[in-house]
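Asks: Dropping a prediction and its sequence here:
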Amino acid sequence: MQHYTVVVPAAGVGKRMQADRPKQYLHIAGKTLLEHSLERLIQHPQIDKIIVALDKHDPYFEDLPIAQSDWLIRVEGGKERADSVLAGLKAMNTAEWVLVHDAARPCLSRNDLNKLLALSQGGIGGLLATPVRDTMKRANSDSKVLKTESRVNLWHALTPQFFPYQQLLDALQQGLDSGLEITDEASAIEAFGGEVILVEGSATNIKVTHPDDLQLAEFYLSHLQRIYQ
């Protein structure tokens, strides 16, 4: 059985949550979002190591029970997501494939992760995603609608994202060196001509971004825990 390492960028401050701490340290179901996210990953039989990229002055992580786990490696994150992911990749021994997962995405299902890991058999990386179901509006800077966009073939990008290690390392390094705006790992791969496969995942795999997301994440998490007990 092949085993994989996951990089979890967790150096962000989460300003949209309007909380007194970064969103990954907010609590649901008795633990922080970050703890839930890390535990969902390490419970998978093909994941044996997680690298978490933290802010240099992070005052919270060391107090978490999970902080002393032998499967966890801490590195110093950067200003942007891509900087943190690159720091995590450089802390790894050379690997064939690597996953990247959001720190505040605690509701990942094992079934979705299984489908994503199956990409390694074909040699082309990709990411979990969900098809856009709502009508999409494009607006100007004053929030006035300019047009309605077709939702055909539009997808919401989720995580984990899963790519060959060297391909992702090179794409992120080149992207940062050239000043490219890198919104996720797939965007770096795309920018340098790489192919990316979308793997349809569950819409319950939400990223906690706004205060209203906390209750929804807790509901989904309780459902997952019942399934995988």
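Replies: Noted; the coordinates are in hand.
Asks: CA atoms for contacts and neighbours, from now on please.
Replies: OK.
Asks: tell me which residues in the longest helix belonging to the chain are buried?
Replies: For the chain, the helix that runs over the most residues, judged by DSSP state H, is helix 213-227. For helix 213-227, a neighbour-count test (16 or more other C-alpha atoms under 10 Å) marks 214, 217-218, 220-221, 224 as buried.
Asks: so what secondary structure elements neighbour it?
Replies: Applying 3 or more C-alpha pairs under 8 Å, 6 or more residues apart in numbering; DSSP states H and E, one finds that helix 213-227 contacts strand 27-28.
Asks: got the buried residues for stretch 65-75?
Replies: 66, 72-75.
Asks: and these as JSON lines, adding distance to Ser178 and secondary structure?
Replies: Shown next, in JSON lines, are those (distance: C-alpha to C-alpha, whole Å; DSSP: H, G, I helix; E, B strand; the rest coil):
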{"residue": "Ile66", "distance to Ser178": "37", "secondary structure": "helix"}
{"residue": "Leu72", "distance to Ser178": "31", "secondary structure": "strand"}
{"residue": "Ile73", "distance to Ser178": "29", "secondary structure": "strand"}
{"residue": "Arg74", "distance to Ser178": "27", "secondary structure": "strand"}
{"residue": "Val75", "distance to Ser178": "24", "secondary structure": "strand"}
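Asks: count of residues packed around the nearest residue to Gly78 once chain neighbours are set aside?
Replies: Leaving aside its chain neighbours, Gly78 sits nearest to Ser84 (4.8 Å; criterion: C-alpha to C-alpha, 6 or more residues apart in numbering). Per other C-alpha atoms under 10 Å, the neighbour tally for Ser84 reads 24.
Asks: next, the one to line up against it:
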Amino acid sequence: MEQTVPLSSAYIPMRPKSIAVIIVAAGKGERAGTTGNPDPKQYRLLAGEPVLSRTIKAFLTSDAITQIVAVIHPDHASRYGQLFLDDDRLLPPVYGASTRQGSVLAGLKALAPLHPDLVLIQDAARPFVTPALVERIIAALGQNDGALPTLPVTDTIKRSRDGTLVATTEDRRQLFAAQTPQGFRFGQIFSAHIRAETVSRDFTDDAEIAEWAGLGVTMVEGERTNIKITHPEDFSRAERIIMADHGTETRIGTGYDVHPFAPGDAVWLCGVKIPHKAKLQGHSDADVALHALTDAILGAIGEGDIGTHFPPSDEQWKGAASTLFLAHAGELVARRKGRIVNLDVTIVAEAPRIAAHVPAMCAVIAETLGISADRVAVKATTNEKLGFIGREEGIVSMASASIELPRVD
């Protein structure tokens, strides 16, 4: 028979010397998947920055935090390495397990040699934890074994035995929704997790393990914006939260480019190689469509043009893939804490035929910029045999970009 396991409590009378954070990021985030974006939710871009990066940075803003360890999926090691986070408090990641409980235990084991006083356990998909919330959790641990943020349930809650008929109505005054980070005395929660591993029971969170182990867990006031990204629509809600923090303004940029044909056997358009009787002439891969689109994005954020950032006189860009230029423009948007709303590209050419390649073009642009493919439009038209385009001497492309940026008054 399962038994409660009591653990000793030794209250911390003063500010703890070390406070570690475990960020649980070992899941595959399949429920948050969207068409055209297969990335796990913790690595998807949120207003230009990966969710996991935002979550980690939220804790790095607190001087009270002394160590952070991310628990990741073994298949995501390269993705994690691309976050490029530089802080001495951020420890090397450890691999998680098939369950959240197992992943938290892996994080606890990694921290054990450091003997932290307290540990905060955080979901990777909650990127909006604030310093004030972290402080409330830490303060509560001065007199309690554990602490977690909660919000009172405002909806009327019904219980049903068969999922169809209502059996009873719960007293919502006694119901609270739990959030993370959940904080504990390190030794106590580590011991509780070790013991919980030996019983046949699915624990829903770390506070439940603490309760089962006989620890006193107190509630502190949670935050409405401390949402957990679970479903595709949560990304739109999360972006609205980011923009609401500082207000936004919409910027529009346009781009135009033209390249002549030269002897060759294929052209690059929107990052897709299309067989043709000629190629486009240029210093890079001469992707006229991506050049126009890059200029549109740079124009929207007031960052000059493509030649300013990638001069054709610089030999390092000779033959370079134009997706590099587009990615750079996207990174500049992210640095400004902006959001790409939509992109529109028009290609004007008599040949080659482009329509069959449009889905692949949209996918390349979306992947390069970390946005959903439904924010990208690529269109093609001819010049009705008129002018140099009509004579098949080259290709023209025009593009527009709509971008939201934080308002600066």
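Replies: Structure's in. What do you need? What you are looking at is a predicted structure, and each value in this text was computed from that prediction instead of being measured.
Asks: After superposition, what is the TM-score?
Replies: For this chain pair, the superposition-based TM-score is 0.91 by TM-score structural alignment, normalised by the length of structure 1; 225 aligned residues with a C-alpha RMSD of 1.8 Å.
Asks: how far is the longest helix of structure 1 from where the chain is centred?
Replies: Chain-centre distance of helix 213-227 of structure 1: 18 Å, with C-alpha atoms, centre = their mean, to the nearest Å.
Asks: still on that earlier bit, nearest to Asp112 of structure 1, of the buried residues of stretch 65-75 of structure 1?
Replies: Distances from Asp112 of structure 1 to those, taken as C-alpha to C-alpha, are shortest for Leu72 (22.4 Å).
Asks: Could you tell me how far that closest one is located from Cys107 of structure 1?
Replies: In this view, Leu72 of structure 1 and Cys107 of structure 1 are 20 Å apart by C-alpha to C-alpha, to the nearest Å.
Asks: could you pull out the strands for structure 1?
Replies: With DSSP state E, the ranges of strands along structure 1 come out as 4-10, 27-28, 31-32, 47-54, 72-76, 97-100, 126-131, 136-139, 145-149, 155-164, 197-200.
Asks: Just tell me what Ala266 of structure 2 corresponds to in structure 1.
Replies: Taking TM-score structural alignment for the superposition, Ala266 of structure 2 sits opposite a gap in structure 1.
Asks: Assumed His328 of structure 2 was part of a helix.
Replies: Yes. Secondary structure of His328 of structure 2, determined by DSSP: H, G, I helix; E, B strand; the rest coil: located in a helix.
Asks: Structure 1: which residue goes with that one?
Replies: By TM-score structural alignment, His328 of structure 2 lines up with nothing in structure 1.
Asks: try Asp75 of structure 2
Replies: Mapped onto structure 1 by TM-score structural alignment, Asp75 of structure 2 lines up with His57.
Asks: who touches that match in this structure?
Replies: By C-alpha atoms under 8 Å, 6 or more residues apart in numbering, no residues touch His57 of structure 1.
Asks: now it: how far from His101 of structure 1?
Replies: 22 Å.
Asks: thinking again about what came up before, is it correct that the residue nearest to Gly78 of structure 1 is in contact with Pro9?
Replies: Yes. Judged on C-alpha atoms under 8 Å, Ser84 of structure 1 makes contact with Pro9 at a distance of 5.5 Å.
Asks: shared neighbours of those two, which are they?
Replies: 53-54, 77.
Asks: neighbour-wise, which of those residues leads?
Replies: For those, neighbours tallied by other C-alpha under 10 Å; top is Ala53, 26 neighbours.
Asks: contacting residues around Arg185 of structure 2?
Replies: Here Arg185 of structure 2 is in contact with 117-119, 141, 145-146 (criterion: C-alpha under 8 Å, 6+ apart).
Asks: Now do the same for it: its match in structure 1.
Replies: Using TM-score structural alignment, Arg185 of structure 2 sits opposite Pro164 in structure 1.
Asks: Tell me how far that match lies from Leu180 of structure 1.
Replies: With distances taken as C-alpha to C-alpha, Pro164 of structure 1 is found 20 Å from Leu180 of structure 1.
Asks: Check Ile73 of structure 1 too.
Replies: Counting by C-alpha to C-alpha - Ile73 of structure 1 and Leu180 of structure 1 are separated by 28 Å.
Asks: hang on, the earlier thing: highest mean neighbour count out of the strands of structure 1?
Replies: Comparing the strands of structure 1 by mean neighbour count (mean count of other C-alpha atoms under 10 Å), strand 4-10 comes out on top with a mean of 26.
Asks: after superposition, how close is it to structure 2?
Replies: Here strand 4-10 of structure 1, set against structure 2 after superposition, deviates by a mean of 0.7 Å using mean C-alpha distance after the TM-score superposition for structure 1.
Asks: Just tell me the aligned range of that strand in structure 2.
Replies: Under TM-score structural alignment, the match for strand 4-10 of structure 1 is residues 19-25.
Asks: can you name the residues of structure 1 that stretch 133-142 of structure 2 overlays?
Replies: The aligned range for stretch 133-142 of structure 2 is 112-121, by TM-score structural alignment.
Asks: Tell me which residues of the matching stretch come out buried.
Replies: Neighbour counts using 16+ other C-alpha under 10 Å place 112-113, 116-117, 119-120 of stretch 112-121 of structure 1 among the buried residues.
Asks: Please apply the same query to stretch 175-185 of structure 1.
Replies: So, applying 16+ other C-alpha under 10 Å, buried residues of stretch 175-185 of structure 1: 175-176, 182, 184-185.
Asks: So which of the residues you listed belong to helices?
Replies: 175-176, 185.
Asks: for those residues, which one is nearest Ser143 of structure 1?
Replies: Using C-alpha to C-alpha, Glu185 comes nearest to Ser143 of structure 1 of these, at 28.8 Å.
Asks: just checking, that closest one touches Leu172?
Replies: Yes. Glu185 of structure 1 lies in contact with Leu172 (C-alpha under 8 Å); the separation is 7.5 Å.
Asks: Check the contact lists of those two and give me the overlap.
Replies: Residues touching both Glu185 of structure 1 and Leu172 (C-alpha under 8 Å, 6+ apart) are Ala82.
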